[in-house]
Each structure stands twice: as C-alpha cells, then as structure tokens.
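Q: need the 3D shape of this:
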Amino acid sequence: MQNSNYSTKTATLYYIYDPMCSWCYAFRPIWREVQQQLPRQLQVTTVLGGLAPDTEEPMPLAMQHKVRANWQQIIQTVPATIFNFDFWTQCQPRRSTYPACRAVLAAEAQQLNAGSKMLEAIQNAYYQQARNPSETSTLLALATELALDSARFACDLQSPEIQNQLEQNLDLADQLGVSSFPSLILHNQQGLNRIQHSYLDAKAILNQLG
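A: Down below sits the predicted model:
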C-alpha cells in the first residue's frame, strides 16, 4: 500500500488496482492526470486488489481468448493504449498476478516511490514488450533495470513480510467492497462513496471529488 500525502487531509481517495489488469493499464494516463489536479485536502491511498492468485498452471485457452478480447475492446475504447499481441505466442500465459503485486511492494520496501516505478515497468513489460510478469525471472530483471538491490528484491519477493502486506491490501479491498479494477473509492464524512471513473476524461473524475 502506498500513500501520497497532501497538506491538509480531511478525506481519503482509495485507488484499487492490479499491476496486470489491462483496464488499469489503460487508465494509467488519466489516473496520472487526476493525481496532478486533486484537491489538496485529499490523501491518496493505493491498494493492490489482487486479480488472480498464485498458480503454476498455464492459462486455459478460453481465458486467453477472453483476455485478448479485453485488449481489443480497450483499443476500441481507449485508442491511445498500446498492446503487443506477440505476448500470446512468445510467452506461456498464467492466470497469476500475485507475483506482480508482491513485486510492487518489494520495490517500495527498498525505496520511496519505487513501487510506482515497478508498476509502470511491469505494465510496459507485459503490454508493450511481450514479457511475462507472472514469472519471477521477469520481475527480477525489472528490478535490475530499475537499479534496485536485486539480491534484496529477490529475498523480499518471497518474504513473509511482503506476503503479509499483500494480504493486508487484499483485505482492505474487500472492506471497501471492490471486486473489479480499477476502482476509486472516496472516504469522507459521508462514508464510502464509489467514484465513477473515465478512461478519457480526468475532469469527469475530478468533478466528483469536489
């Protein structure tokens, strides 16, 4: 879980996502724009939702077709989004995103804001470079490319502490009532409020935040 702090905090905006969620990847430019214009009284807390648990099993063909169809739908909905479909022939897909989630946490454990850099590296590797973030070897390579301490990263990636952090994130996502990604939840004096997100218009989101 990562926090972006503002000077006077009277409310919290939760952003719940998964590093290997294709719609989260498509949302990245708008989310960056939203963050740059948020009201100062808001604290932002990012939460790893955990799209798919650990498995060594290949992704079933039906699921592969479904995910590829999602990519095609995203291209129609958010035309600027780039996908490298070579992934489906060059990699062995697995329905497993928890390793990528732990990689974000392990990067942040080393260095402030390294988690967000790891997130972007994972998304670029997966969607643009046809590399598989379900594989530990890919995540270790990304850590090296980000100039992190690779030995520490490899250890942290498998550590009970990082696993515990992931479980805390998953529990919080459940408490917020989130089952799809990306999701935005505003917690203020009125309680929890779901913010409708747009993939094309930052103002449509900002107007709901006051």
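Q: could you use CA atoms for every contact and neighbour count after this?
A: Fine.
Q: any idea where the strands of the protein begin and end?
A: Using DSSP state E, the strands of the chain run over 2-4, 11-17, 42-48, 183-188, 191-195.
Q: and the shortest one, what does it pack onto?
A: In this case it means strand 2-4. strand 42-48 (3 or more Cα pairs under 8 Å, 6 or more residues apart in numbering; DSSP states H and E).
Q: who does the strand it packs on touch, helix- and strand-wise?
A: strand 2-4, strand 11-17, helix 160-175.
Q: how close does Gln189 sit to His197?
A: 21 Å (Cα to Cα, to the nearest Å).
Q: give me the more crowded residue out of these two.
A: His197 (19 against 8; other Cα atoms under 10 Å).
Q: so how far is stretch 95-111 off the chain centroid?
A: Put simply, stretch 95-111 sits 10 Å off its chain's centre (Cα atoms, centre = their mean, to the nearest Å).
Q: the structure of the following sequence is requested for comparison with the preceding one:
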Amino acid sequence: MKNKIYYVMDTMCGWCYGFSDVITKIHEKHKDKYDFEIIPGGMWVGDEVKEMDTSLGEYIKTNNIRVEALTSVHFGKAFNKNVLGGGNRVLDSLPGAKAMVLFQKLNRDMSFDFLKKMQEAFFVNGQDMNDITVYTKIAESFGISKGDFEEIFLSQELSEETFECFRKGQKLGVQSFPTVILEKGNKRTIIAQGYSSFEELDKILLRE
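A: This next block holds a predicted model:
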C-alpha cells in the first residue's frame, strides 16, 4: 500500500493559490509513489462567511502583495475589481469545497488540475464562486456533463460529505492553509505549513 499525502487547503485562500504551481508539480512527480488527497479546509463557512467591504478588500490586497512577492502567481485585475472592489461580494468557501470533493469522486487523477482552474476563475478572472455555473463549466472542460455535476453538487449527501472533510482537516491538526501532511503507516507528519518551494518539498519526499 502506498503512503499518503494530504493537501489541506481552501479554494478562497490566497496563499493556497500562491502554492498551486508547487503542489501541482509535486503531485505530478510523486503520484506514482504516494496517494494524494485534497481536503478542503472550510476557511469561510457558517458564521465565518464574509461580505466584502473596503476594509476587508484592503487587508486582502496587502496580503496578496506578499503572496506575489514570494511566489510566481499574480492576482488578476478582474479579481481586484470584482471581488476586492467593495461590491458586497459574499465570500463563502462551501461551494468551492463541495466542487472539490465532488470532482475527486469523479476524476481523482485530475483533481489538482481542476483545483487550479477553480483558483484561476476566482483569483484571476474574479468570478462569483457562489454561482454553480462557474463549476459546471470547469467540469465540462474535463468531460463531465453539466447535468451529472449539478445533480450531485446540489445534493444533501455532498454537503454532509464536505463538512466531514472540514472535520477531517481539524482532526489532522491543521491550523492554517495550505498544509501538506505525509502519512506513513499510523504516523502523520506535517511537511509543509504555509508556502514552501518545490525544491524544499521535493527534497523531503525524496528522502522518505
């Protein structure tokens, strides 16, 4: 049985977007040796759902400057205008988390590619991630029919499964996003918390 890597993240987390190229390359290089599972963390759900205002927009912009300085990603003009521009956009992690859980059920091998498409939709194109058509269009680009995706996406069962993923992340001891956890037998080790370079993470996995 392969050892396992858990990637705990949130689709609305700027640092997770900054880490996207790194974790995608790690998955591509090491997927034959390790089983990978993406676990949505639920950063903004329930009482933590945010409605964008000027203060929150400025805070996120300041944080994103640090993300861009350390990583290779850039936040799009549409994101800064549509999402951070104070237009009362609701920031809710649940729809993106549900889409991530669902896609892994349908096409696990392409999960990291699907995640990157979702992050681009939000952080580059500034799309409204509460709109189900954002997810169905991405799913269709992977050959999944709109009807099949929508039916499961809107089900109570998927919502329950997604909240179970949030609890799983907590049980794994995750306190911030992104976090990468290596599981070998009964032992779990956090090998990255926050941003790490490809070289740093690759070196750890090559040692194992």
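Q: distance to Ile30 of the first structure and mean neighbour count added to the helices and strands packed on strand 42-48 of the first structure, as TSV?
A: Conversion of these to TSV gives the following (distance: least, Cα to Cα, whole Å; neighbours: other Cα atoms under 10 Å):
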stretch	distance to Ile30 of the first structure	mean neighbour count
strand 2-4	17	14
strand 11-17	13	22
helix 160-175	21	16
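Q: would you format the ones you listed as JSON lines with distance to Asp54 of the first structure included?
A: Formatted as JSON lines, those follow (distance: least, Cα to Cα, whole Å):
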{"stretch": "strand 2-4", "distance to Asp54 of the first structure": "22"}
{"stretch": "strand 11-17", "distance to Asp54 of the first structure": "17"}
{"stretch": "helix 160-175", "distance to Asp54 of the first structure": "12"}
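Q: which one of these lies nearest to Tyr98 of the first structure?
A: In terms of Cα to Cα, the element of those nearest to Tyr98 of the first structure is helix 160-175, at 8.2 Å.
Q: what's the match for Leu166 of the first structure in the second structure?
A: Residue pairing (TM-score structural alignment): Leu166 of the first structure is matched to Thr162 of the second structure.
Q: OK, contacts around the closest residue to that match other than its chain neighbours?
A: Excluding the flanking residues, the one nearest Thr162 of the second structure by Cα to Cα, 6 or more residues apart in numbering is Lys98, at 5.7 Å. Counting by Cα atoms under 8 Å, 6 or more residues apart in numbering, Lys98 of the second structure touches 153, 158-159, 162.
Q: now render the strands of the first structure as CSV, adding distance to Ala147 of the first structure.
A: As requested, the strands of the first structure are arranged in CSV below (distance: least, Cα to Cα, whole Å):
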stretch, distance to Ala147 of the first structure
strand 2-4, 20
strand 11-17, 25
strand 42-48, 23
strand 183-188, 31
strand 191-195, 36
